[in-house]
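K.L.:
Pasted the sequence and its predicted model underneath.
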Amino acid sequence: MVKRQVPNPAEIFELLKFKKVELNGKKRRLESALTIHDLRDIAKRRTPAAAFDYTDGAAEGEISLSRARQAFEDVEFHPSILKDVSHVDTTTQVLGGSSAMPFGIAPTGFTRLMQTEGEVAGAGAAGAAGIPFSLSTLGTTSIEGVKAANPHGRNWFQLYVMNDREVSYGLVERAAKAGFDTLFFTVDTPVAGARLRDKRNGFSIPPQISLGTVIDALPRPWWWWDFLTTPQLEFASFSSTGGTVGELLNAAMDPSIDYEALEEIRAIWPGKIAIKGVQNVEDSKRLADLGVDGIVLSNHGGRQLDRAPVPFHLLPEVVREVGKDTEVMVDTGIMNGADIVASIALGAKFTLIGRAYLYGLMAGGREGVDRTIEILSEEIVRTMKLLQVNSIEELEPRHVTQLTRFNRVPKESSTTIL
């Protein structure tokens, strides 16, 4: 029999621990976010449907995005044991410079639409964290504005070649003059993908006020207050506005770009150059033979060709073929620091986050981006410690198995179970 007694009030009071009430609403909601998915939930509550869906959505049936995220969820890790991991080093070298973490912020378009601080918040947070920030040609902050927000950090510029090539090449020269050290030449956007959420929402740049948007705005007055009381939302690098995203892209982009355009760009760009949007081994090999500094395996976050290859699935084969000659990076679908660790283990030199960054931005501006970086960084460190590796360099293919639901990865791959 268990002996029972009357509770001692003094002992009960010792057990009572009241959490300090946080009066700052933004700080309170960001502290409550423990994952990127939590930040997404907050972002959805605080952002009008059209702006949120522009970020959250992908092309057509959104199959490419779903598969990319599933690929990371299907990772199996293989940890070691009995190693001292009281300290791990997450720093890495990429494209001629250092990064405190093995990820940077990807280029995103129309960023001030999601939250009015836009690229300034992203660049400032990246600089504070010691990771690179990428500015899109379709950005809503100028090249010079990003440099001012991140004066001592690494800034990268992502280039779309537009119909007026002189405008594009002028942007390359401006980025070089501003001290940007890397150029991302994006090659997967000859025309816009069919982003059906945007069409259903009647999404346009700039946003149009209708009965639907007014109704949607009622529970989100802070977003509209920011939108209406800050400088007009427009592209910082060119003047085309008015229309759906697809219409703007189709009007602006040059579908005739080829390898000659790549050579023209290389002739005027003094820094490192990486080709973004590579989706097969053959193109990777040709680019490596041409001597580019890096390639980014990417299907544009699933926003262009639906059912495109999953970049994470391509990674081991591409690294085997060209990894000794060029730096292989990967994006699309990253929602956890473990996704980043798995990518590095399979040979990626670096990774890029897009939606994860924008969820944080929508959830809380600059502080929300800081929280995104903090969450991913904590997950990276924890995953490395549980794998029992001390540095990025120690991560190897033996640490990861890709469990795949498709037959895309070659059978001879030792990292795949079919």
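P.N.:
Perfect, I can see it now.
K.L.:
alpha carbons only for contacts and neighbour counts from here, please
P.N.:
Fine.
K.L.:
can I assume Ile340 is in contact with Met101?
P.N.:
No - counting by Cα atoms under 8 Å, Ile340 does not reach Met101; the two are 9.8 Å apart.
K.L.:
So if I had to pick from the two, which one is more boxed in?
P.N.:
Legend: neighbour count by other Cα atoms under 10 Å for Ile340 and Met101, higher for Ile340 (27 against 24).
K.L.:
what's the nearest residue to that one once chain neighbours are set aside in contact with, if anything?
P.N.:
Nearest non-adjacent residue to Ile340, counting by Cα to Cα, 6 or more residues apart in numbering: Thr351, 6.5 Å away. By Cα atoms under 8 Å, 6 or more residues apart in numbering, the contact list for Thr351 reads 102-104, 329-331, 340, 343-344.
K.L.:
Please apply the same query to Ala356.
P.N.:
Ala356 makes contact with 36, 40, 334-335, 372, according to Cα under 8 Å, 6+ apart.
K.L.:
among these, which two are most distant?
P.N.:
The most widely separated members of these are Arg40 and Ile334, with 13.0 Å between them, by Cα to Cα.
K.L.:
Next one for the comparison:
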Amino acid sequence: MTSVLGRPATLPFGVAPTALQRMAHPEGESANARAAQTRGAVFILSTLSTTPLEDVAVAASDARKWFQLYIYKDRGVTRQLVQRAQEAGFEAIVLTVDAPIFGIRYADTRNKFSLPPHFEVANFKGITRSDMTSSGTGSGVNEYVAGLLDRSLTWKDVAWLKSITQLPVILKGILTVEDAELAVKHGAAGIIVSSHGARQVDTVPAPLEVLPGIVDKLKGTSCEVYIDGGISTGTDIFKAIAIGARMAFVGRPAVWGLACGGQQGVEKVLGILEDELRITMMLSGVSSIEEINRDYVDIPTVWTSASKL
């Protein structure tokens, strides 16, 4: 057991935000959240969900749920989403800071990816365009978000977000020591060291590479450090914790489980990760999460000083 945001957490890993999950299974985000609830994992809901956040909250009323957010050109949309998440019982806002625009995703462009007509971006229904069922010359997803996201964001917008909610704000997409320090300066309750699934900029460091330097720099602050990206086994989780992450998040593996077996598929994936972590701990001579430290990993020297892209 560990703790996050001042509360006990059953597992030191959770489910990262991934969009459009009803494309993987009819019950989509609700099934994923229920699986996280059953296993005791923190679940982060994507803004670009195909299930309304209120429905997810009802489906997994006892789950620890965080809400992932972008800041939109129309600040009224942003404000409404934050208010709805707060009222629905989500316990944190996870602001993605590495995507003022989406990166070049050649597969989406080549396939002119868009949502099937019976799906929509459910959280936006009634407040802005929720239809992502068409594409022009390229990716329908890129074209959709390009029309909504505010590209002019600066650190002052973190202060604005904090001013409109009582919930803790976590910044997702931090990859440098400098940005981690700025996150602390601007009042972030936590950061997620992340490269957005390696889909924004090619050749950036893997999150695990920059994690040691960020953890060392934030030592002694109240800002919690999490990680996502490339986490697919229990040994990955063990290594992330050993380096200093409070919690690791998995995205793709949960969606794979969802596609294969709905809620039970995600539960199976989370169970595999838990078993792998538990056995890794036992074979390493560790009986609690608190005992895991850097003595159990071999960190390349260059990682501990990595701070720039």
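P.N.:
Looks like it arrived, so ask away. Owing to the predicted nature of the structure, the values given are computational and were not obtained by experimental measurement.
K.L.:
Show me where structure 2 has its strands.
P.N.:
All strands of structure 2, identified by DSSP state E, fall at 2-4, 7-9, 13-15, 42-45, 65-69, 93-96, 169-174, 190-193, 224-228, 247-250.
K.L.:
I'd like the ones you listed as a markdown table, with distance to Pro207 of structure 2 appended.
P.N.:
Formatted as a markdown table, those follow (distance: least, Cα to Cα, whole Å):
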| stretch | distance to Pro207 of structure 2 |
| --- | --- |
| strand 2-4 | 20 |
| strand 7-9 | 23 |
| strand 13-15 | 15 |
| strand 42-45 | 18 |
| strand 65-69 | 19 |
| strand 93-96 | 15 |
| strand 169-174 | 9 |
| strand 190-193 | 6 |
| strand 224-228 | 7 |
| strand 247-250 | 11 |
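K.L.:
Which among the ones you listed is found nearest to Leu277 of structure 2?
P.N.:
Evaluated over these, closeness to Leu277 of structure 2 peaks at strand 13-15, with 10.0 Å, by Cα to Cα.
K.L.:
now that closest one: which residue numbers in structure 1?
P.N.:
Mapped onto structure 1 using TM-score structural alignment, strand 13-15 of structure 2 spans residues 103-105.
K.L.:
Next, the mean deviation of that stretch compared to structure 2.
P.N.:
Superposed on structure 2, stretch 103-105 of structure 1 shows a mean distance of 0.7 Å to its aligned residues (mean Cα distance after the TM-score superposition for structure 1).
K.L.:
still on that earlier bit, considering the contacts of Ala356 of structure 1, which are maintained in structure 2?
P.N.:
Using both residues aligned by TM-score structural alignment, their matches' Cα atoms under 8 Å, structure 2 keeps these contacts from these: 335, 372.
K.L.:
Write the PyMOL selection for whichever of the contacts of Ala356 of structure 1 are buried.
P.N.:
Remark: buried members of those, expressed as a PyMOL selection using 16 or more other Cα atoms under 10 Å:
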select buried, resi 36+40+334+335+372
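K.L.:
How about the contacts made by the counterpart of Asp157 of structure 2 in structure 1?
P.N.:
Aligned counterpart of Asp157 of structure 2 in structure 1: Ala261 (TM-score structural alignment). If you count contacts by Cα under 8 Å, 6+ apart, Ala261 of structure 1 has none.
K.L.:
Just the ones in helices from the contacts of Ala356 of structure 1, please.
P.N.:
Judged by DSSP state H, these include 36, 40, 372 as members of helices.
K.L.:
For the second one, give its distance to Phe238 of structure 1.
P.N.:
Looking back up the chat, that one is Arg40 of structure 1. According to Cα to Cα, to the nearest Å, Arg40 of structure 1 and Phe238 of structure 1 sit 30 Å apart.
K.L.:
Could you do Gln304 of structure 1 as well?
P.N.:
Look at Gln304 of structure 1 and Phe238 of structure 1: by Cα to Cα, they are 22 Å apart.
K.L.:
Check the alignment and tell me where the residue nearest to Ile340 of structure 1 lands in structure 2.
P.N.:
Thr351 of structure 1 maps onto Ala248 in structure 2 when the alignment is built from TM-score structural alignment.
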